[in-house]
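Novice: have a look at this fold, sequence not included:
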């Protein structure tokens, strides 16, 4: 196997000194992710210093480490391990000839990244790299770059932010050939102040575009023209996707047998009819964005469409589980990873569209990082809850009280103090045939509710 990095290459890229010769097949800064042959980067931390876990990394099979203090085991000694990670990312981008797609947005960026990875992977098997999980920040992006194989032909890298200027820094590391924005919503509005500022922060992705770069923009966004203006400064080509007069749009989209959607789409060069396995109108938009990127890259959109039909459930982002209960089963829809007003409304609409269910239950936790807008935005979810014909609503925490005040008396409502209490209330309510939606910002910890229910007896669908 061709090594991902040799000790000499690591030392040269980082300006460090190798204690001995070694080769690595992977990179991580989390000792729990170490596999045999990996490079462990001992990152500084606010709670724990990565050097504390060097011995554990070697015990797990690490072939080497990047450290700022001498350790027992093969290592490259540097002055600053975070700077070393960034240097490895820059060198990986420099040495690889892969075409890079950068993805950002307030809603759907991880799902779209995964779908695009699957689509390109169907076109070029084994030659596509991506950022895993949501490794999309100042440490995750250089790590994703450092993990990029030398012979990758494509890479799909996600970029996120909390503040102005963060994506600008990330996109200059990634240097995308294609930059895609999925949607704009009031996520991170607490720090940025307005949706317009959110749009401007996301539009920073265009600042890193390579010459002849392509910008892909949501046509349905209220901030489309703002995004277009930013893209024109850097992009050689701009493609819009979504509804209306979008360059890539759905001519027809109807529910498909067994879930998902059957879509006839007009692309720049052709029309395509395909099926997506994921449910909800928001996934129609995601699929159009994916096909816009695939077409911009010159790959076979029909082959990409096959990949979208086969795309499985994404953990925390719509993964579906059938849970065994007394007398039958219930459907659990896991949307526990993230939440903002747009994604809440979209997934509630999908819950309302579920067919052949006895009751619809929604377990909803707070949407975080909304600042002074939090109360109004939580209260604003009421129409989506009511339109989804939710029979049982379990809300978690004081931040959800504005929503509770809007729907009290209109459906069965329970307020839980925390996830553990919500789990107990849900367990007492469920009946065979129920469909349950679980959604909140990741920091709420609703994944624990999902894990408990799955552990007690479930099969994924």
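Specialist: Sure, I can see it. On a predicted model such as this, the values are computed, not experimentally measured, just so you know.
Novice: C-alpha only now, for contacts and for neighbours.
Specialist: OK.
Novice: hmm, who's touching stretch 359-366?
Specialist: By Cα atoms under 8 Å, 6 or more residues apart in numbering, the surrounding residues in contact with stretch 359-366 are 339, 351-352, 378, 389-397, 399-400, 422, 433-441, 444, 446.
Novice: next, the buried residues of the one helix or strand residue 308 maps to.
Specialist: Secondary structure from DSSP states H and E places residue 308 in helix 301-310. Within helix 301-310, the residues that qualify as buried are 301-309, counting by 16 or more other Cα atoms under 10 Å.
Novice: turn those residues into TSV, including distance to residue 405.
Specialist: Compiled in TSV, the buried residues of helix 301-310 are given as follows (distance: Cα to Cα, whole Å):
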residue	distance to residue 405
301	47
302	48
303	49
304	45
305	44
306	45
307	43
308	40
309	41
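Novice: also this one, for the comparison:
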């Protein structure tokens, strides 16, 4: 049996004590009792809203072969007969196991942060590095104080490339995470107005993102967006820390990994990348200029770590957008002979990602009498800038020629007031009311792009559309 961890190594790493007869090892680690697999260890983490100890019996019923629990909650485990490792603090123990994983690993480690594009770039790196070796990467957006140690602890010891996403909402949050990860390569995708309510200005956001440099391994590499206004600040910050290998990507003439040309289509795109004096044609199975920019960074990393560039470029042709991050659905409507396109951008939103999504909608061609429709909800954590950043969305919407804008949320009222009468605006106070309107108003040929901050819940609009309208088959006849 190939173990992720032997229980002997777990006890040593976590400073725990055995309770019961432990198995020789575990095949995986979970903090979710609902999705745990046979042979995995369940870490009973106490969160802000729920305590994993309360779900220990469910974890056992679903296949957990080992529990990691706290001394304080051990008496509450009652009659559970499954073996346990008992620790003072379960989250801290997971962190120590993550550190032990990093210590034993010989993988090239890449860490990704940025105001937008973190998860997309992380998934792109998984995609382009896989042909060159065994890749371990963060699941979904596991990028915080529990997601990073969990991802580290789950990393097999024979991993060739580890890819970690690092997020933050406040200053000081990246530093402890990157000190655990100790990346060989650190990427900052871009700096943009995200979580502005927690910062005085965008320079403070850049400084917080620059904390990723502080955990870089000796001789490590930094990859920065040369087109971003904060490039010079980030470049100087990296140099001040003694980092010698600073790379850049973008359209800028001085970018090391340079976008020479871009050609976008509805469902894919092509870019020409200049790297090392050579221009390479790259086909990507996903649309959008922002996707092309992420690809520059990913292919730059391929070159830095010495992976196979030809195989990486071939892999990009099969890349598809993720749920909530640009995934497209062609859905049947009417008698079944008509269809419309849904672009699911519902996972999250800030001013930069809103602009990218609007550009994606603008590049999409409606069928027949169809309309381009932007379905937009509030951007959260904007603080005193909230009214301005929502009002400012009128500029990219008008520039893109979007004539139908459907809105919900208190902050989006500001955008409603700033759009001219030439734009057909529908506004509802909440997501539920807008959902009803969308379901009853979409028509054949339409292209809908749905986007809001995660907390606004526009994923419910997407789910309702997918529930009401079945997938369109290519064998169906178009009107």
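Specialist: On my side now, so go ahead. Everything quoted here is computed from the prediction, not taken from an experiment.
Novice: mean shift between the helix holding residue 308 of structure 1 and structure 2?
Specialist: Taking mean Cα distance after the TM-score superposition for structure 1, the mean distance separating helix 301-310 of structure 1 from the aligned residues in structure 2 is 1.1 Å.
Novice: so that helix corresponds to what in structure 2?
Specialist: Mapping helix 301-310 of structure 1 onto structure 2 (TM-score structural alignment) gives residues 309-318.
Novice: now do stretch 425-443 of structure 1
Specialist: Using TM-score structural alignment, stretch 425-443 of structure 1 lines up with residues 437-455 of structure 2.
Novice: which single one of the buried residues of helix 301-310 of structure 1 is nearest to residue 73 of structure 1?
Specialist: Closest approach to residue 73 of structure 1 among these (Cα to Cα): residue 307, at 43.2 Å.
Novice: next up, the contacts around the closest one.
Specialist: 115, 118-119, 122.
Novice: quick check: it vs residue 278 of structure 1, distance?
Specialist: Noted for residue 307 of structure 1: a distance of 12 Å to residue 278 of structure 1, by Cα to Cα, to the nearest Å.
Novice: likewise for residue 327 of structure 1?
Specialist: For residue 327 of structure 1, the distance to residue 278 of structure 1 - Cα to Cα - is 28 Å.
Novice: neighbour count winner among the two?
Specialist: Comparing residue 327 of structure 1 with residue 278 by other Cα atoms under 10 Å, the one with more neighbours is residue 278, at 23 against 9.
Novice: list the contacts of the equivalent of residue 146 of structure 1 over in structure 2.
Specialist: By TM-score structural alignment, residue 146 of structure 1 lines up with residue 153 in structure 2. Residues near residue 153 of structure 2 by Cα under 8 Å, 6+ apart: 29, 94-95, 97-101.
Novice: now, the residues you listed that are in strands?
Specialist: residue 29 (DSSP state E).
Novice: I'd like the contacts of residue 153 of structure 2 written out as CSV, with neighbour count and distance to residue 209 of structure 2 added.
Specialist: Putting those into CSV (neighbours: other Cα atoms under 10 Å; distance: Cα to Cα, whole Å) gives the following:
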residue, neighbour count, distance to residue 209 of structure 2
29, 24, 29
94, 26, 24
95, 24, 21
97, 25, 25
98, 23, 22
99, 20, 22
100, 19, 25
101, 24, 24
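Novice: now the contacts of residue 153 of structure 2 as CSV including distance to residue 183 of structure 2?
Specialist: Formatted as CSV, these follow (distance: Cα to Cα, whole Å):
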residue, distance to residue 183 of structure 2
29, 22
94, 19
95, 16
97, 17
98, 14
99, 13
100, 15
101, 13
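Novice: closest to residue 168 of structure 2 out of the contacts of residue 153 of structure 2?
Specialist: Closest to residue 168 of structure 2, out of all of the contacts of residue 153 of structure 2 and judged by Cα to Cα, is residue 95, at 17.5 Å.
Novice: skipping its backbone neighbours, what lies nearest the closest one in space?
Specialist: Nearest residue to residue 95 of structure 2, sequence neighbours excluded (Cα to Cα, 6 or more residues apart in numbering): residue 149, at 5.0 Å.
Novice: count of residues packed around the one you found?
Specialist: 27.
Novice: return the residues in contact with it.
Specialist: 94-95, 97-99, 177, 180.
Novice: where along the stretch 1-150 of structure 2 do the strands fall?
Specialist: 5-6, 17-19, 25-26, 28-30, 40-43, 66-70, 84-87, 108-113, 135-137 (DSSP state E, counting those that start in this stretch).
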